[in-house]
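*Asks:* quick one: sequence and predicted model below, then my questions.
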Amino acid sequence: MRRSRITAYVTSLLLAVGVALTGAATAQASGTVAATGYVALGDSYSSGVGAGSYISSSGDCLRSTKAYPYLWAAAHSPSSFDFTACSGARTGDVLANQLGPLSSSTGLVSLSIGGNDAGFADVMTTCVLQSDSGCLSRIATAKAYVDSTLPGQLDSVYSAISSKAPAAHVVVLGYPRFYKLGATCLGLSDTKRAAINGAADYLDSAIAKRAADHGFTFGDVRSTFTGHELCSGSAWLHSLNLLNITESYHPTAAGHSGGYLPVFTSAA
């Protein structure tokens, strides 16, 4: 009789523990299921400048239906999709204008940011218009900024994302190298092209480190763009376009579908 009571007690205890654990797992699973919204943040490399097919309501932000966030959302049908990436955005713009849709129901966030803070547009203008030495000097200034100031700015953005969307998986996308080296190509000198590629690597390394320190996933697009740089004969980037200067040095629609989308899909 005593053994039966002990057996019954142990059985009840195990059952209670099992129910508790199952309940906790169910609650965790339901929380995961609930956090299924997707928010796309960032600069022109996320909004889709250069891809065409711009959404008229996006105005100067130039959000494209051919940009990788839009393509991913169309293919995966998240419970909600908020596309706030904007042409010309810097870290401060993301903090001030793009984080509104983030919430506890956000399950996925994509982001490319840092290039404008580091002076991307001015670097390219300088390298196009000035000598090799002028180009190298401007790139050195940009690298110094990446070392001294950009990490703190990225930290502010990444921390804000984590605070507003604690359940989200965050994928930080980098930037491609611009030029295929060693190829015959009109335009910038080999010295400038190599230096610009080196600057892209330098920026990507800094962004990847900050992303990792925040527990985010870094999406490296340099591999998918290899063979499709400027001067490759099959470029997924616009070269200098005086008729539409905004699209210069930005990914084409093929750059988004073939360069960015596979990396983001794998990381997401």
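*Replies:* It's in.

*Asks:* hey, let's count contacts and neighbours off CA atoms from now on
*Replies:* Noted.

*Asks:* quick one: the strands in the stretch 101-250 of the chain?
*Replies:* Counting by DSSP state E, counting those that start in this stretch, the stretch 101-250 of the chain forms strands over residues 106-111, 169-173, 217-219, given from the N-terminal end onward.

*Asks:* and A195, what does it touch?
*Replies:* Residues near A195 by CA atoms under 8 Å, 6 or more residues apart in numbering: L136, I139.

*Asks:* what's the distance between it and D201?
*Replies:* Look at A195 and D201: by CA to CA, to the nearest Å, they are 10 Å apart.

*Asks:* dump the strands of the stretch 101-250 of the chain into a markdown table; add distance to P262 and mean neighbour count as well.
*Replies:* What follows is the strands of the stretch 101-250 of the chain, written out as a markdown table (distance: least, CA to CA, whole Å; neighbours: other CA atoms under 10 Å):
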| stretch | distance to P262 | mean neighbour count |
| --- | --- | --- |
| strand 106-111 | 13 | 25 |
| strand 169-173 | 11 | 25 |
| strand 217-219 | 10 | 23 |
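
*Asks:* also this one, for the comparison:
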Amino acid sequence: MDETYQIYVNRVAQLTIQATYQTQLQNIQKSPKFEQGKAISFPGYTVLTPPQIDDTLNREFYYQLQAIQQQLIEQIEPGMLTWLPPESFHLTLADLIWDKRYQEAVQDHPSFDDKIKACIQHSFDNYPKINLENNEPKWQLFGLLIFPRALVVGLVPCDELSYEKIIQLRRAIYQNMDLIGLGIQQQYHFTAHITLGYFSENISNLNRDKFASILTNFNDKWLETEPQVLKIREVELRKFEDMITYLPSDDNPKIEL
């Protein structure tokens, strides 16, 4: 399902232009993951880079991302988004299972948590067999993107090898037959992003033209500055309770890329 390197870069670039913003803003919705600015229960599993609070490798990158979020908070009308705490910032590499599907899976398989950990460990064990150079993938911040329920920063690979490493990891995960047997399948094209905030119940009052202009101005400024780069050295499976709480554990499967 995932695209070639060049198709991916072209698609993400298309998502950062003002005309695309104008179209997407017609379809934004309140996120069901938050109520009155607070995260609600939304349990599940994901494969991600360590959240900002645990990531010592990318401190400068996340410092800059936090500054960007703060500037957006100052420019966007209050109450339009529920902004995520910077310590929860992370890059999701493979969505797995969440919310009602996760709750149903636990009911059907009482040892589901152990099974999903075993499946992901198996995928990680198979990944090193792929003959790729031993360099950590690097992805650069490219621009702000509008998702149906969230405002995010999009990332593109710094080179084709960085892209291929992540796509091969996703294949090792999503083509794992034991994981498919648990009812987990790939559902989306990969769009590398870090979420800054989710749209709130107040979006009916959003000035969409102004919002699109703010995002475009941010993207124009980034074209004139040194790209901010996220280094992806370690990836792990984590359980989450909601969209700000990703639980560390000594028995979470991990892999160094």
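*Replies:* Perfect, thanks for sending it. Nothing here was measured: the structure is a model prediction, and the numbers come from that model.

*Asks:* quick check: TM-score for this pair?
*Replies:* Once superposed, chain against chain, the TM-score is 0.26 (TM-score structural alignment, normalised by the length of structure 2); 121 aligned residues with a CA RMSD of 6.6 Å.

*Asks:* save the strands of the stretch 101-250 of structure 1 as JSON lines, and put in distance to D155 of structure 1 too.
*Replies:* Conversion of the strands of the stretch 101-250 of structure 1 to JSON lines gives the following (distance: least, CA to CA, whole Å):
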{"stretch": "strand 106-111", "distance to D155 of structure 1": "13"}
{"stretch": "strand 169-173", "distance to D155 of structure 1": "12"}
{"stretch": "strand 217-219", "distance to D155 of structure 1": "14"}
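
*Asks:* the longest helix seen in structure 2: what's the following helix or strand?
*Replies:* In terms of residue count, the longest helix belonging to structure 2 (DSSP state H) is helix 59-75. The C-terminal neighbour of helix 59-75 of structure 2 among helices and strands, as given by DSSP states H and E, is strand 81-83.

*Asks:* packing partners of that next one?
*Replies:* For strand 81-83 of structure 2, the contact count by 3 or more CA pairs under 8 Å, 6 or more residues apart in numbering; DSSP states H and E identifies strand 193-199 as packing neighbours.

*Asks:* where along structure 2 do the strands fall?
*Replies:* Counting by DSSP state E, the segments of structure 2 that form strands are 34-35, 38-39, 44-48, 81-83, 92-98, 138-147, 150-157, 193-199, 229-231, 234-242, 245-247, 254-256.

*Asks:* show me what the longest helix of structure 2 is packed against.
*Replies:* For helix 59-75 of structure 2, the contact count by 3+ CA pairs under 8 Å, 6+ apart identifies no helix or strand as a packing neighbour.

*Asks:* give the buried residues for it.
*Replies:* Residues F61, Y62, L65, Q66, Q69, L72, I73 are the ones in helix 59-75 of structure 2 that count as buried (16 or more other CA atoms under 10 Å).

*Asks:* how close does the closest residue to V229 of structure 2 other than its chain neighbours get to K38 of structure 2?
*Replies:* What sits nearest to V229 of structure 2 in space, not counting adjacent residues and going by CA to CA, 6 or more residues apart in numbering, is Q140, at 4.2 Å. From Q140 of structure 2 over to K38 of structure 2 the distance is 30 Å, taken as CA to CA.

*Asks:* also L65 of structure 2?
*Replies:* Between L65 of structure 2 and K38 of structure 2 the computed distance is 22 Å (CA to CA).

*Asks:* again, but for V229 of structure 2
*Replies:* Between V229 of structure 2 and K38 of structure 2 the distance is 30 Å, computed by CA to CA.

*Asks:* what about the two, which has more around it?
*Replies:* Between V229 of structure 2 and K38, counted using other CA atoms under 10 Å, V229 has the larger neighbour count: 20 against 14.

*Asks:* how big is the angle separating the helix ranked longest in structure 1 from strand 106-111?
*Replies:* For structure 1, the helix reaching the highest residue count under DSSP H is reported as helix 2-34. Relative orientation of helix 2-34 of structure 1 versus strand 106-111 (axes from the mean of the first three to the mean of the last three CA atoms, to 10 degrees): 40 degrees.

*Asks:* sorry, back to before: distance to I180 of structure 2 added to the strands of structure 2, as a markdown table?
*Replies:* Formatted as a markdown table, those follow (distance: least, CA to CA, whole Å):
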| stretch | distance to I180 of structure 2 |
| --- | --- |
| strand 34-35 | 29 |
| strand 38-39 | 29 |
| strand 44-48 | 14 |
| strand 81-83 | 34 |
| strand 92-98 | 10 |
| strand 138-147 | 27 |
| strand 150-157 | 28 |
| strand 193-199 | 25 |
| strand 229-231 | 29 |
| strand 234-242 | 16 |
| strand 245-247 | 23 |
| strand 254-256 | 20 |
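
*Asks:* and of those strands, who's closest to Y174 of structure 2?
*Replies:* Nearest to Y174 of structure 2 among the strands of structure 2 is strand 92-98; the distance by CA to CA comes to 8.4 Å.

*Asks:* so what secondary structure elements neighbour that closest one?
*Replies:* Contact analysis of strand 92-98 of structure 2 by 3+ CA pairs under 8 Å, 6+ apart lists strand 44-48, helix 160-174 as its packing neighbours.

*Asks:* adding mean neighbour count, write those out as JSON lines.
*Replies:* Listed next are those as JSON lines, based on neighbours: other CA atoms under 10 Å:
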{"stretch": "strand 44-48", "mean neighbour count": "21"}
{"stretch": "helix 160-174", "mean neighbour count": "19"}
